[in-house]
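J.: sequence and predicted structure below; questions after.
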Amino acid sequence: MTDTAPPSAPSPKQPPTSEEPGLPGDENRMQDKPDWHPRYPGSGRLVGKTAIITGGDSGIGRAVAVLFAREGANVALVYLSEHEDATRTKALCEEEGANAIAIAGDLGAKAFAQDVVGQTVSAFGSLDILVNNAGEQHPDEAVEDITEEQLRRTFQTNIFSMFFMTQAARPHLSRGAAIVNCTSVTMYKGSPELLDYSSTKGAITAFTRSLAANLVDDGIRVNAVAPGPIWTPLNPSGGKPPEEIPDFGENTPMGRPGQPNEVAPAFLFLACEDSSYMSGQVLHPNGGVVVGS
């Protein structure tokens, strides 16, 4: 018998990968800034509702947060470490007349997801909408180039976080609540340089459909949005190879990338009563790319 201790189990929370240190990126540093501005006056579709939006500091998350605020929601913004962007987004929500809080941390940790929900319910007294939008991507030309560190990290951020947030939120969601997940066009058409990212998006779509069936009897709707190439800080900060940035989005039928404010209305539709007869569905703001449902 040996007194050698067995190897310790790996930590369930993966540290940030060192391959693209600029991710997820700061919107305030971009010269060509994404367009997050809502395109129309609010109509009160979320008055009295409270929403958590992960990845809410910039890009699609910022556009969704400001639009939800314009429609009357209390907003909890969850972000990793982009404090300046988050402070700006919180102020933009407040300018719309909404109450807003910003919470920084890594959603790959289950304890942080629980803390997010706890802070939100403490601040606003309820929780009605969960938008699982946080994500990361790391381009690689060959499958052998994807390190174990990167693979674990991408799955942790993109899909584990959705489980953790949903588990934490579930006791506070009652009949009429909505969950909206962010998947991607890459789930449907694939991406030769984003093998791990695309795989997580496939998992998110399956999670969305399965969770919708799981919660339908409780009156909680679960849907998803699958954006195409959208101009956000993720792209120039390492999410796309630098040589592809000038042509980003040109391979869509519309011949251009989308803007965050062209995606946010899809999240609003799925979060409000306009979509009361929809669950387990995916909307596709992708520049005209025709994909299977």
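T.: Okay, I see it.
J.: from now on I want contacts and neighbour counts done on CA atoms only, so please keep to that.
T.: Fine.
J.: in the longest helix seen in the chain, what's buried?
T.: Longest helix of the chain, by residue count under DSSP state H: helix 195-215. Of the residues in helix 195-215, those buried by neighbour count under the rule 16 or more other C-alpha atoms under 10 Å are 195-205, 207-209, 211-213.
J.: secondary structure class for Ala123?
T.: With DSSP: H, G, I helix; E, B strand; the rest coil as the basis, Ala123 sits in helix.
J.: look up how far Ala212 lies from it.
T.: For Ala123, the distance to Ala212 equals 28 Å [C-alpha to C-alpha, to the nearest Å].
J.: mind checking the SS state of Pro236?
T.: Under three-state DSSP, Pro236 falls in the helix class.
J.: put this next to the first one:
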Amino acid sequence: MPNEAGRPNDPTTAHPRPDFPGQEQDPPGRTEAMDPRPDHGEDSYRGSGLLDGRRAVITGGDSGIGRAVALAYAREGADVLFSHLPDEEEDAQETTRLIESAGRRAVPVTCDIRDERECRALVERAVSEFGRIDVLVNNAAYQMSRPEGISAISTEQFDRVVHTNLYGMFWLCKMALPHIPSGGSIINTTSVQAYKPSPHLLDYAMTKGAIVTFTHGLAQTLASDGIRVNAVAPGPVWTPLIPATMPDTTEFGKQSPLGRPAQPAELAPAYVFLASSRASYITGEIMNATGGTPLP
């Protein structure tokens, strides 16, 4: 985004840099309580009609990357149905406001994607509201840092991570496909953790690696149907999940070559591009947005 002088911003200083104030939240976390407040593109994202008339479904659209993508899609001309957990109602209301302020339809749906029946109801609601699904964004995820390593990962936590990050994505893709027309797309959210797993996020990193494999395989399966499947792999991103699941956030993102975490607004353009006709020959790809972290 240009600065006042019309020159490009320095990416190392374009957004807040650590050290951040100490902060801790109960999962799933709230945007309002974060310091600094995440930037979702509220004051910066400008649409250009790239998704005019599209109907999109976004999981975890109440905050973080999901909210930024919902805002960007709406400003590009798409109607948006997004899922959120019951505890995320306040954040969901703000996402709804942002979508509607762009002149598009917002359909917030309370849904725990760990439940197959709730995933089915989510797809049915989308079809009832929109008639079809042009873009499915599998973005909702769960993590919980365990500095002690594998010995501290309970079966309950492992189940929650796997069911949120993998089962929900699998069910929603399977259920949505009959309603995705040729020209539609699926975009999954993986992570730099898929390639460079942090020991304290072992179970989370494992699921993100599986999402890369799933994306590659499903893209080949659906190519002949004219449906594209891609993924975005962020590095550290400043979202409510961070203070809600990590014991110390003061230096979060400092390890990236750019010296800071991404803001959700910086990820949204990747999801817009992959959903748009400008990416018509791109499928089975992972778009990395890691702040310069080298990948294999």
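T.: Everything's here; your move. Remember, predicted model here, so these are calculated numbers, not experimental data.
J.: TM-score for these two?
T.: Here the TM-score for the pair of chains, by TM-score structural alignment, normalised by the length of the first structure, is 0.90; 270 aligned residues with a C-alpha RMSD of 1.2 Å.
J.: what segments of the stretch 51-200 of the second structure are helices?
T.: Using DSSP state H, counting those that start in this stretch, the helices of the stretch 51-200 of the second structure run over 64-75, 89-101, 116-130, 155-162, 168-176.
J.: give me whichever of those helices is most buried.
T.: Highest mean neighbour count among those (mean count of other C-alpha atoms under 10 Å): helix 64-75, with a mean of 29.
J.: the longest helix of the first structure: average distance to aligned residues in the second structure?
T.: Here the mean offset of helix 195-215 of the first structure against the second structure after fitting is 0.4 Å, by mean C-alpha distance after the TM-score superposition for the first structure.
J.: which residues of the second structure does the helix or strand following that helix align to?
T.: Heading C-terminal from helix 195-215 of the first structure, the first helix or strand you meet, by DSSP states H and E, is strand 221-225. With TM-score structural alignment applied, strand 221-225 of the first structure matches the range 228-232 in the second structure.
J.: and the matching stretch against the first structure, how far off on average?
T.: Compared with the first structure after fitting, stretch 228-232 of the second structure has a mean deviation of 0.2 Å; criterion: mean C-alpha distance after the TM-score superposition for the first structure.
J.: starting at the chain centroid, how far to stretch 145-162 of the first structure?
T.: In terms of C-alpha atoms, centre = their mean, to the nearest Å, the centre of stretch 145-162 of the first structure is found 15 Å from the chain centre.
J.: mind listing what Asp35 of the first structure touches?
T.: Asp35 of the first structure makes contacts with Ala63, Gln259, Pro260, Asn261, as judged by C-alpha atoms under 8 Å, 6 or more residues apart in numbering.
J.: same check, this time on Leu270 of the first structure
T.: For Leu270 of the first structure, the contact set (C-alpha under 8 Å, 6+ apart) comprises Ala178, Val180, Asn223, Ala224, Met278.
J.: what do we get in the second structure for it?
T.: By TM-score structural alignment, Leu270 of the first structure lines up with Leu274 in the second structure.
J.: that match belongs to a helix?
T.: Yes - with three-state DSSP as the criterion, Leu274 of the second structure is located in a helix.
J.: what separation do you get for it and Glu251 of the second structure?
T.: As defined by C-alpha to C-alpha, Leu274 of the second structure lies at a distance of 31 Å from Glu251 of the second structure.
J.: what's around whatever residue of the second structure lines up with His172 of the first structure, how many residues?
T.: Residue correspondence to the second structure (TM-score structural alignment): His172 of the first structure is matched to His179. Residues lying near His179 of the second structure (other C-alpha atoms under 10 Å) number 16.
J.: now His179 of the second structure: closest residue in space that isn't a chain neighbour?
T.: Residue nearest to His179 of the second structure in three dimensions, not counting chain neighbours: Arg132, with 5.2 Å by C-alpha to C-alpha, 6 or more residues apart in numbering.
J.: touching, the one you found and Arg55? I think so.
T.: Yes - using C-alpha atoms under 8 Å, Arg132 of the second structure is in contact with Arg55, at 7.0 Å.
J.: those two - which one has more neighbours?
T.: Using other C-alpha under 10 Å as the criterion, Arg132 of the second structure and Arg55 rank with Arg55 on top: 26 against 21.
J.: gap between the equivalent of Ser122 of the first structure over in the second structure and Val107 of the second structure?
T.: Under the alignment (TM-score structural alignment), Ser122 of the first structure pairs with Ser128 of the second structure. According to C-alpha to C-alpha, Ser128 of the second structure stands 11 Å off from Val107 of the second structure.
J.: tell me the counterpart of Ala65 of the first structure in the second structure.
T.: So, by TM-score structural alignment, Ala65 of the first structure is matched to Ala70.
J.: residues in contact with its match?
T.: Ile58, Gly61, Val80, Phe82, Thr95, Ile99.
J.: quick check, nearest of those residues to Met169 of the second structure?
T.: Closest approach between the contacts of Ala70 of the second structure and Met169 of the second structure, by C-alpha to C-alpha: Ile58, at 11.0 Å.
J.: quick check: closest non-adjacent residue to the aligned partner of the closest one in the first structure.
T.: Under the alignment (TM-score structural alignment), Ile58 of the second structure pairs with Ile53 in the first structure. The spatially closest residue to Ile53 of the first structure, leaving aside those adjacent along the chain, is Val131, at 4.7 Å (C-alpha to C-alpha, 6+ apart).
J.: again with Pro197 of the second structure
T.: Excluding the flanking residues, the one nearest Pro197 of the second structure by C-alpha to C-alpha, 6+ apart is Ala205, at 5.4 Å.
J.: counterpart of the one you found in the first structure?
T.: So, by TM-score structural alignment, Ala205 of the second structure is matched to Ser198.
J.: my read: its match touches Pro192, true?
T.: No - using C-alpha under 8 Å, Ser198 of the first structure is not in contact with Pro192; the gap is 9.1 Å.
J.: circling back to that earlier point, tell me the contacts of the match of Ala205 of the second structure?
T.: Applying C-alpha under 8 Å, 6+ apart to Ser198 of the first structure gives the contacts Ser184, Thr186, Met187, Gly190, Ser191.
J.: go again using 7 Å as the cut-off
T.: Shown in contact with Ser198 of the first structure (C-alpha atoms under 7 Å, 6 or more residues apart in numbering): Thr186, Met187, Gly190, Ser191.
J.: and Gly176 of the first structure, by the same measure?
T.: By C-alpha under 7 Å, 6+ apart, the contact list for Gly176 of the first structure reads Gly219, Ile220.
J.: if anything else comes up later, I'll come back, but that's it for now.
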